[in-house]
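J.: sequence first, predicted model second:
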Amino acid sequence: MEKIKSEWFDWVKALLIAFGLFFIIRTFLFAPIVVDGPSMMPTLHNGDQMIVNKFIYRMQEPDRFDIVVFHASDRKDFIKRVVGLPGEHVAVEDDVLYIDGEKVEEPFLQERKEKKPSYQPLTGDFQLEHLPGGYETIPDNHVLVLGDNRINSTDSRILGLVSMDQIVGKTSLIYWPLDRIQTIHD
């Protein structure tokens, strides 16, 4: 009888440790997210399931073109691409991205630019100071984010800049559906 109690105790202990590890990993390290909508097409598709690295920005700052998950509201997380970093001025004119007045290539948009009609803008012209907040440069601890599907994306052009406190983490690994398994590179 004592052996059965000991075995049960060992099983319960193992399960508690497993649930504890799962909770720690899910809360502080990695979490799954599902892409909802077309705003990151063609890079990400509606329904793509991805892993969010929640701890990377505790060790480093975001890089330009990182794909991040952030809290857009209390109930909704968005997935967008970091385009502008602290201290920078961002503008788009004739579908060309300018950072501090210098042209910056966006290779992930090339396919979309080639397929769009010549009369239809991909992004639409804007300057940082005309976005919500009216900043001349991006303040510390903030980034400017845009969706890859610029004509169908709720991003910094509407929401304003995203604070680092809102960012959940970086995502670059699609694990589902099976035919879309890949790591996204800038």
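T.: Looks like it came in fine. Keep in mind the model is a prediction, meaning the values are calculated, not measured.
J.: CA only for contacts and neighbour counts going forward, please
T.: Noted.
J.: hey, where'd the strands end up in the chain?
T.: According to DSSP state E, the chain carries its strands in the segments 30-34, 49-53, 67-71, 77-84, 90-93, 96-99, 102-104, 126-127, 142-146, 162-163, 167-176, 182-183.
J.: center of the protein, which residue is that?
T.: Using Cα atoms, centre = their mean, the residue of the chain that lies closest to the mean C-alpha position is residue 68, 1.8 Å off.
J.: check it against this one:
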Amino acid sequence: MKEETRNEILEWIKSILYAVVIAIIIKTFIFNTTYVIGDSMYPTLHEGDRLFTNKLVYIIGEPKRGDIVILKAPDKPNVDYIKRVIAVENDEIKISDGKVYINGKVLDEYYLKDGLYTHGDIDLKIPKGYVFVLGDNRKFGASKDSRYFGPVPVKSIKGKAVFRYYPFDNRFGSLYK
């Protein structure tokens, strides 16, 4: 084999190895993909949706109301849930008569279907380092969320879902307006 051919092959191998290492670093520390199972986030997310998740965002910042997050399931080891942050630390949340109140005001939940009733009877202040999460599907029993397991530690959040990349239909794109 000629020296020139050998050098070209080695350059290709190095390039492929660099690409693999960069991909592993990106997947481990910056972005991940999420596959939606179930309908707890319907109508925002449907079963089978595939999402990009930003893993870096909560290393440099805190979750905000309205963020769609991937979190370690508090009630099931080795399972992740996808939910929406409804209240953050020091917020007072109340669920009464089918409505969600944050700090005494009805929460504008533009992402829900009109007339959807939020089951539950909650009245609490969110502790420091915790968030209160709900699924967008508020039908009775449709979502295991903070109504069931209480506020979740921010440290259990694995990332923020930011972009739906599949299916390629009218819902393709950013998850935020």
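T.: Structure received. Only a predicted model underlies this, so the values are computations on that prediction, with no experimental measurement involved.
J.: for the residue nearest to the centre of structure 1, give me its contacts.
T.: If a contact means Cα atoms under 8 Å, 6 or more residues apart in numbering, then residue 68 of structure 1 has 79-82, 167-171 as its contacts.
J.: got those residues as JSON lines, with distance to residue 93 of structure 1 and neighbour count columns?
T.: Converted to JSON lines, the contacts of residue 68 of structure 1 look like this (distance: Cα to Cα, whole Å; neighbours: other Cα atoms under 10 Å):
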{"residue": "79", "distance to residue 93 of structure 1": "24", "neighbour count": "28"}
{"residue": "80", "distance to residue 93 of structure 1": "20", "neighbour count": "27"}
{"residue": "81", "distance to residue 93 of structure 1": "18", "neighbour count": "23"}
{"residue": "82", "distance to residue 93 of structure 1": "18", "neighbour count": "20"}
{"residue": "167", "distance to residue 93 of structure 1": "27", "neighbour count": "21"}
{"residue": "168", "distance to residue 93 of structure 1": "30", "neighbour count": "23"}
{"residue": "169", "distance to residue 93 of structure 1": "29", "neighbour count": "24"}
{"residue": "170", "distance to residue 93 of structure 1": "28", "neighbour count": "23"}
{"residue": "171", "distance to residue 93 of structure 1": "28", "neighbour count": "24"}
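J.: nearest to residue 52 of structure 1, of those residues?
T.: residue 171 (4.6 Å; Cα to Cα).
J.: list the contacts for the closest one?
T.: For residue 171 of structure 1, counting by Cα under 8 Å, 6+ apart, the contacting residues are 50-53, 66-69.
J.: let's have those residues in CSV, adding distance to residue 103 of structure 1.
T.: Below are the contacts of residue 171 of structure 1 laid out as CSV (distance: Cα to Cα, whole Å):
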residue, distance to residue 103 of structure 1
50, 31
51, 32
52, 30
53, 30
66, 18
67, 21
68, 23
69, 26
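J.: can you tell me which of these has the most neighbours?
T.: Neighbour counts for the contacts of residue 171 of structure 1 (other Cα atoms under 10 Å) peak at residue 67, which has 25 neighbours.
J.: hang on, that one packs against residue 83?
T.: No - judged on Cα atoms under 8 Å, residue 67 of structure 1 makes no contact with residue 83 at a distance of 9.5 Å.
J.: closest to residue 116 of structure 1 among the contacts of residue 171 of structure 1?
T.: Nearest to residue 116 of structure 1 among those, with distances taken as Cα to Cα, is residue 67, at 23.1 Å.
J.: what's near enough to touch the closest residue to that closest one other than its chain neighbours?
T.: In space, and not counting its chain neighbours, residue 67 of structure 1 is closest to residue 81: 4.4 Å by Cα to Cα, 6 or more residues apart in numbering. By Cα under 8 Å, 6+ apart, residue 81 of structure 1 lies in contact with 64-68, 145-148.
J.: and the counterpart of residue 81 of structure 1 in structure 2, how far is that from residue 23 of structure 2?
T.: In structure 2, residue 81 of structure 1 lines up with residue 84, judged by TM-score structural alignment. Separation of residue 84 of structure 2 from residue 23 of structure 2 (Cα to Cα, to the nearest Å): 28 Å.
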